[in-house]
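**Q** sequence unknown, structure follows:
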């Protein structure tokens, strides 16, 4: 897993991420790892809270936030992806004239969050069943927001489920908005902007606002692992 992350060519990845607001890392998890992580959903001791989306008008479905200590595979993904994303995050913040800069390691950034009272872990496991969906939203949680997050698809579309596509929308103050379906296979990770991305203009850069959600599931069951790098209040 760490070897596949280290072997990624991060320059074209950054270009795609900046251009589109998202980029895909294919086959980052093996089918066996996907099944292992999906199996955590029934292990209540691993989680700090359980959310029924319909209750809060978030959509329909269920997700659970992991508690500390995180499962080993979740911790390793968080810690191994972060050092590659932090330099991109710093370049984005510089372009958008946002003051915050991110340290080199996730442990250092987690300390920044914890000193600010953001001490609850945010990686989460989601389960969708027929007719479940997730409304468009942003995962912000506090003062310190890392500008990227990752979603890992743990089931195979067409075999395990139908529907349930990852959706991204962008609101651009200078042109009509857009929506996109992000195609994923089992084990793929989509890395996307948490709240906005820099867009070049004649006068420099401005911010386009992004949201993400999941379309209605038509058949089967869909599990996803969400890796959010900042912790919550």
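**A** Here it is on my side, so go on. Nothing here was measured: the structure is a model prediction, and the numbers come from that model.
**Q** from here on, contacts and neighbour counts on C-alpha atoms
**A** Will do.
**Q** which residues touch the top strand by length along the chain?
**A** In the chain, taking DSSP state E as the definition, the longest strand is strand 204-214. Strand 204-214 has contacts (CA atoms under 8 Å, 6 or more residues apart in numbering) with 21, 95-96, 133-138, 164-173, 193-200.
**Q** now swap in stretch 38-49 and tell me
**A** Residues outside stretch 38-49 that contact it (CA under 8 Å, 6+ apart): 64, 65, 66, 67, 70, 71, 125, 154, 223, 224.
**Q** what angle sits between the longest helix anywhere in the chain and strand 204-214?
**A** Counting residues, the longest helix found in the chain (DSSP state H) is helix 72-95. Relative orientation of helix 72-95 and strand 204-214, computed by axes from the mean of the first three to the mean of the last three CA atoms, to 10 degrees: 150 degrees.
**Q** burial count for residue 151?
**A** Each residue near residue 151 was counted by other CA atoms under 10 Å, and the total is 22.
**Q** likewise residue 155?
**A** So residue 155, with other CA under 10 Å, has 23 neighbours.
**Q** that one contacts residue 223, correct?
**A** Yes. Under the criterion of CA atoms under 8 Å, residue 155 makes contact with residue 223 at 6.1 Å.
**Q** what do the two both touch?
**A** With CA under 8 Å, 6+ apart, residue 155 and residue 223 have no common neighbours.
**Q** for comparison:
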């Protein structure tokens, strides 16, 4: 239990490097995409070399706290591993640097949906709240798919405290490393059929997206829509993805 509750320690250099690359995006335009579609793409967030290094971690169990085979749980086909603390520097830095860019979006959404929850500006403060509530297990994960694998539509909610946005980074190159395997986001609006958004990604691109709910402006004000995400069937090759979830789990 002691290893589970140890506080994450991100290096200052990793955070500084991540903040520099995160700061290069047009966050005003990205915020507009979040409001319009529930997701936004950060192109080339991670370099091809970094993608290969992250994907190469998958077979090495010392980096991970658990190993999930999706078929055993009805999640689809494929597998993933949850990282243990301390996280690799690149992942820890990106998680810390992305959070304060996304927290204002989350707070604005909650205000529009009439929800009282507000998120602190620093990720460390949000993690402390998670840990104080008994959510102490790290949630960043590395996913691996081969031909025939897919990820059912789902929501990554691991406890009472859940940050409403998360990030997935494609580590493999479509058309070279794999075919198929598109990232899919679905949105269910009240009394309407679900809408699907297929998000095209290249190696190193990240998609930030709504985990559970987001507000939509209607004729009578804002209303809440429900979102799920997944991955379509991989038709050939192998696909690796890094998932960055900002809340920790029970």
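**A** Received the coordinates, thanks. All of these numbers come straight from a predicted model, not from anything done at the bench.
**Q** quantify their similarity with the TM-score.
**A** Overlay of the two chains. TM-score (TM-score structural alignment, normalised by the length of the first structure): 0.98; 233 aligned residues with a CA RMSD of 0.8 Å.
**Q** so how do I select the buried members of the contacts of stretch 38-49 of the first structure in ChimeraX?
**A** Buried subset of these, written as a ChimeraX selection, criterion 16 or more other CA atoms under 10 Å:
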select :64,65,66,67,70,125,154,223,224
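**Q** okay, among the contacts of stretch 38-49 of the first structure, which ones form the most distant pair?
**A** Greatest spacing in the contacts of stretch 38-49 of the first structure, by CA to CA: 67 and 154 (19.9 Å).
**Q** what span of the second structure is stretch 137-145 of the first structure aligned with?
**A** Aligned using TM-score structural alignment, stretch 137-145 of the first structure spans residues 154-162 in the second structure.
**Q** report the distance from the matching stretch to the chain centre.
**A** 12 Å (CA atoms, centre = their mean, to the nearest Å).
**Q** buried sites along it?
**A** Of the residues in stretch 154-162 of the second structure, 156, 157, 161, 162 count as buried by neighbour count, 16+ other CA under 10 Å.
**Q** tell me the one of the residues you listed nearest residue 125 of the second structure?
**A** Of all these, residue 125 of the second structure sits closest to residue 161, with 12.7 Å by CA to CA.
**Q** let me see the contact set for that closest one.
**A** 130, 247.
**Q** sorry, back to before: need the buried ones from the contacts of strand 204-214 of the first structure selected in PyMOL.
**A** Those of the contacts of strand 204-214 of the first structure that count as buried under 16+ other CA under 10 Å are selected in PyMOL with:
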select buried, resi 21+95+96+133+134+135+136+164+165+166+167+168+169+170+171+172+193+194+195+196+197+198+199
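**Q** what helices or strands is the host helix or strand of residue 151 of the first structure leaning on?
**A** For residue 151 of the first structure, the host element (DSSP states H and E) is strand 148-153. For strand 148-153 of the first structure, the elements it packs on are strand 189-193, strand 222-228, judged by 3 or more CA pairs under 8 Å, 6 or more residues apart in numbering; DSSP states H and E.
**Q** and residue 119 of the second structure, what's its match in the first structure?
**A** Looks like residue 119 of the second structure aligns to residue 102 there (TM-score structural alignment).
**Q** check the secondary structure at that match for me.
**A** Three-state assignment for residue 102 of the first structure (DSSP: H, G, I helix; E, B strand; the rest coil): coil.
**Q** quick one: contacts for residue 229 of the first structure?
**A** 78, 82, 106, 122, 123, 146, 148, 149.
**Q** from residue 13 of the first structure, how far off is residue 176 of the first structure?
**A** 25 Å (CA to CA, to the nearest Å).
**Q** what about these two, which has more around it?
**A** residue 13 (16 against 8).
**Q** trace the more buried one over to the second structure, please.
**A** In the second structure, residue 13 of the first structure lands on residue 30 (TM-score structural alignment).
**Q** which residue comes closest to that match once chain neighbours are left out?
**A** residue 40 (5.8 Å; CA to CA, 6 or more residues apart in numbering).
**Q** OK, contacts around the counterpart of that neighbour in the first structure?
**A** Applying TM-score structural alignment, one finds that residue 40 of the second structure aligns to residue 23 in the first structure. Shown in contact with residue 23 of the first structure (CA under 8 Å, 6+ apart): 13, 14, 16, 17, 190, 191, 192.
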